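No sequence on hand, only this structure:
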């Protein structure tokens, strides 16, 4: 379990995140939604120790984040940021192998190769594993980065807007993979996402931010609600139920 307690971040005098508290449980997908500038990525960055917090606490399995050794933390938590690029030319397999660095420091052993093979198989990348990243589509590259995270084999996975600039096919593939990671491999996957339809269909828990504050959190049914979303986004929403527990959104 990861617990966020009263996290706050200011840039100068401007509060970007204020008193944010939440929990990320294993076996569940947690989506963080909200308007642009709501503080979603800032919250995730503080929780992942990529950004210094001004106030508050982050607890991972009963241990405060600042107390974690970097190498030990890298075996427990993996983070995929919005912008991912390399100046050097790597194949898909070489990129995925970086996920094993916390375990082997670059000296790949048989167990590391097995983890790489498993990640490639999990995302069905075997046919392109020897291709260079600059030869791939945006969706294929994003799948390769997610495979790198899978190879890292952590209990907690943070993904910051992994669907940016992707088409529907690759977005669906990535969201289905995210759900499998949580439900089949018992990982806690936390995703910052703009598309509320994807959040509603593939998440177990949703956290909504507005102007730096958590204004709603709970199950899909609790957050994906016409009045709740209309208040968060300051625009009319009309929510209907499709296929039982899947909620789809339409503007009215």
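Now that the structure is in, tell me what you want to look at. None of these values were measured; they are calculated from a predicted model.

C-alpha from now on. contacts and neighbour counts both.
Noted.

how long is stretch 58-76 from one end to the other?
One end of stretch 58-76 sits 14 Å from the other (CA to CA, to the nearest Å).

Mind listing what's buried along it?
For stretch 58-76, the neighbour count (16 or more other CA atoms under 10 Å) marks 58-60, 65, 73-76 as buried.

Distance from the chain centre to it, please.
18 Å (CA atoms, centre = their mean, to the nearest Å).

where along the stretch 151-252 of the chain do the helices fall?
Remark: helices assigned in the stretch 151-252 of the chain by DSSP state H, counting those that start in this stretch are 168-185, 196-202, 220-223, 226-233.

Any chance of CSV for these, columns mean neighbour count and distance to residue 16?
Below are the helices of the stretch 151-252 of the chain laid out as CSV (neighbours: other CA atoms under 10 Å; distance: least, CA to CA, whole Å):
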stretch, mean neighbour count, distance to residue 16
helix 168-185, 17, 27
helix 196-202, 20, 22
helix 220-223, 17, 22
helix 226-233, 16, 16
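
out of the buried residues of stretch 58-76, which are inside strands?
Counting by DSSP state E, the buried residues of stretch 58-76 place 58-60 in strands.

if we can go back for a sec, just flag the most distant two among the buried residues of stretch 58-76.
Longest distance between any two of the buried residues of stretch 58-76 is 16.9 Å, between 58 and 75; criterion CA to CA.

returning to that earlier point: would JSON lines of the helices of the stretch 151-252 of the chain with distance to residue 122 be doable?
Output for those, formatted as JSON lines (distance: least, CA to CA, whole Å):
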{"stretch": "helix 168-185", "distance to residue 122": "8"}
{"stretch": "helix 196-202", "distance to residue 122": "18"}
{"stretch": "helix 220-223", "distance to residue 122": "27"}
{"stretch": "helix 226-233", "distance to residue 122": "34"}
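
Out of these, which gets nearest to residue 241?
Among the helices of the stretch 151-252 of the chain, helix 220-223 comes nearest to residue 241, with 9.5 Å by CA to CA.

residues in contact with the closest one?
Helix 220-223 is contacted from outside by 200, 203-208, 216-217, 229, 245, 247, using CA atoms under 8 Å, 6 or more residues apart in numbering.

One more to weigh against that first structure:
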């Protein structure tokens, strides 16, 4: 589904990514983790064509991201950046409706409205649809932004720190809803996450990045070990197993 081959990125003379190759198969939730500055958000922005590809190749569903027309690419993948700022005096339904722009060019059809309604329902926003976005709590606003990306109705969803600024209950609720979208709709979700336990609990696969490259790649059980975490984050961490899943407890 997502094929990354020998991708490097230099910005301001600094090497951000170095010869990254990665394959993300169709359907599933993949968490990208790693210390700050590891290159996670930069790689996501290259996949979503938020910045130009300098070297290597990236394709999504067989389409090269650097050569595919924007409108065609927008029907294959949706991307939610860190801390996007929706316009003021915008209602939740209108915000989520922006996800239909690649399909309707701003003139919503009955089919578009049905997709928007489904996205609102998926993220428990139906009762808030006519509220202005600025009146929402942080958790509600983040759900609305993810619903907007979901309403784009693409097979691939790229999320850059979707749990940013969320407290634990709201973060857990959002991850559960994303897990349901993957399981019930067969989507491919690639998300940059900082919380290792949310990655362990909800992701099918974890890709750990360090110093602009892929340091480890595997299932949560295989990847979340004290040795592996120390090699990626530089800190020894204690890992326990609870209900058959690994849980990172604290630094040792």
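Yep, it's here. Every value quoted in this text rests on a predicted model; they were computed, and no experiment measured them.

Make a PyMOL selection of the buried ones in the contacts of helix 220-223 of the first structure.
Per 16+ other CA under 10 Å, the buried members of those correspond to this PyMOL selection:
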select buried, resi 200+203+204+205+206+207+208+216+217+229+247
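
excluding its backbone neighbours, what's nearest residue 97 of the second structure?
residue 116 (5.9 Å; CA to CA, 6 or more residues apart in numbering).

do residue 45 of the second structure as well
Nearest one to residue 45 of the second structure, counting by CA to CA, 6+ apart, is residue 51 at 6.2 Å.

same thing with residue 229 of the first structure?
Of all residues not flanking residue 229 of the first structure in the chain, residue 237 sits nearest, at 6.5 Å (CA to CA, 6+ apart).

what's around the one you found, how many residues?
Residue 237 of the first structure: 19 surrounding residues under other CA atoms under 10 Å.

ok, which stretches of the first structure are strands?
For the first structure, the strands defined by DSSP E cover 2-11, 14-24, 29-33, 55-60, 63-64, 77-80, 156-160, 188-192, 205-210, 213-219, 238-242, 246-250.

mind listing what the residue positioned nearest the centre of the second structure touches?
Centroid-nearest residue in the second structure: residue 159, 2.0 Å away (criterion: CA atoms, centre = their mean). Residues near residue 159 of the second structure by CA under 8 Å, 6+ apart: 79-81, 189-192.

Which residue in the first structure aligns with it?
In the first structure, the residue paired with residue 159 of the second structure according to TM-score structural alignment is residue 159.

got the contact list for the residue nearest to residue 90 of the first structure when sequence neighbours are not counted?
What sits nearest to residue 90 of the first structure in space, not counting adjacent residues and going by CA to CA, 6+ apart, is residue 132, at 5.5 Å. Taking CA under 8 Å, 6+ apart, we find residue 132 of the first structure in contact with 89-92.

can I get the residues you listed in a markdown table with distance to residue 8 of the first structure and neighbour count?
Shown next, in a markdown table, are those (distance: CA to CA, whole Å; neighbours: other CA atoms under 10 Å):
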| residue | distance to residue 8 of the first structure | neighbour count |
| --- | --- | --- |
| 89 | 39 | 11 |
| 90 | 38 | 15 |
| 91 | 39 | 18 |
| 92 | 38 | 27 |
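
Which of those residues sits closest to residue 20 of the first structure?
Nearest to residue 20 of the first structure, judged by CA to CA, of those is residue 92 at 37.0 Å.

sorry, back to before: please identify which of the strands of the first structure is closest to residue 43 of the first structure.
Nearest of the strands of the first structure to residue 43 of the first structure, taken as CA to CA: strand 14-24 at 6.7 Å.

doesn't residue 54 make contact with residue 8 of the first structure?
Yes: taking contacts as CA atoms under 8 Å, residue 8 of the first structure lies within contact range of residue 54: 5.6 Å.

More neighbours: which of those two?
Neighbour totals were compared for residue 8 of the first structure and residue 54, and residue 8 leads with 23 against 15 (other CA under 10 Å).

any idea how far the more buried one is from residue 44 of the first structure?
In terms of CA to CA, residue 8 of the first structure sits 12 Å off from residue 44 of the first structure.

and if you look at residue 164 of the first structure?
Residue 164 of the first structure sits 16 Å away from residue 44 of the first structure, taking CA to CA as the criterion.

ditto for residue 75 of the first structure
Here the criterion is CA to CA. By it, residue 75 of the first structure lies 18 Å from residue 44 of the first structure.

repeat for residue 244 of the first structure
31 Å.

Settle it for me: which of the two has more neighbours?
residue 44 (21 against 6).

hmm, back to that, what's the burial count for the residue nearest to residue 97 of the second structure?
Using other CA under 10 Å: residue 116 of the second structure sits among 28 other residues.

My guess is it contacts residue 151. True?
Yes: if you go by CA under 8 Å, residue 116 of the second structure and residue 151 touch, sitting 5.7 Å apart.

who touches both of these two?
Common contact partners of residue 116 of the second structure and residue 151 (CA under 8 Å, 6+ apart): 96-97, 100.

which among the residues you listed gets closest to residue 40 of the second structure?
residue 96 (25.9 Å).

Tell me who's in contact with the residue nearest to that closest one when sequence neighbours are not counted.
Nearest residue to residue 96 of the second structure, sequence neighbours excluded (CA to CA, 6+ apart): residue 148, at 3.9 Å. Shown in contact with residue 148 of the second structure (CA under 8 Å, 6+ apart): 95-99, 116, 119.

Thank you, goodbye.
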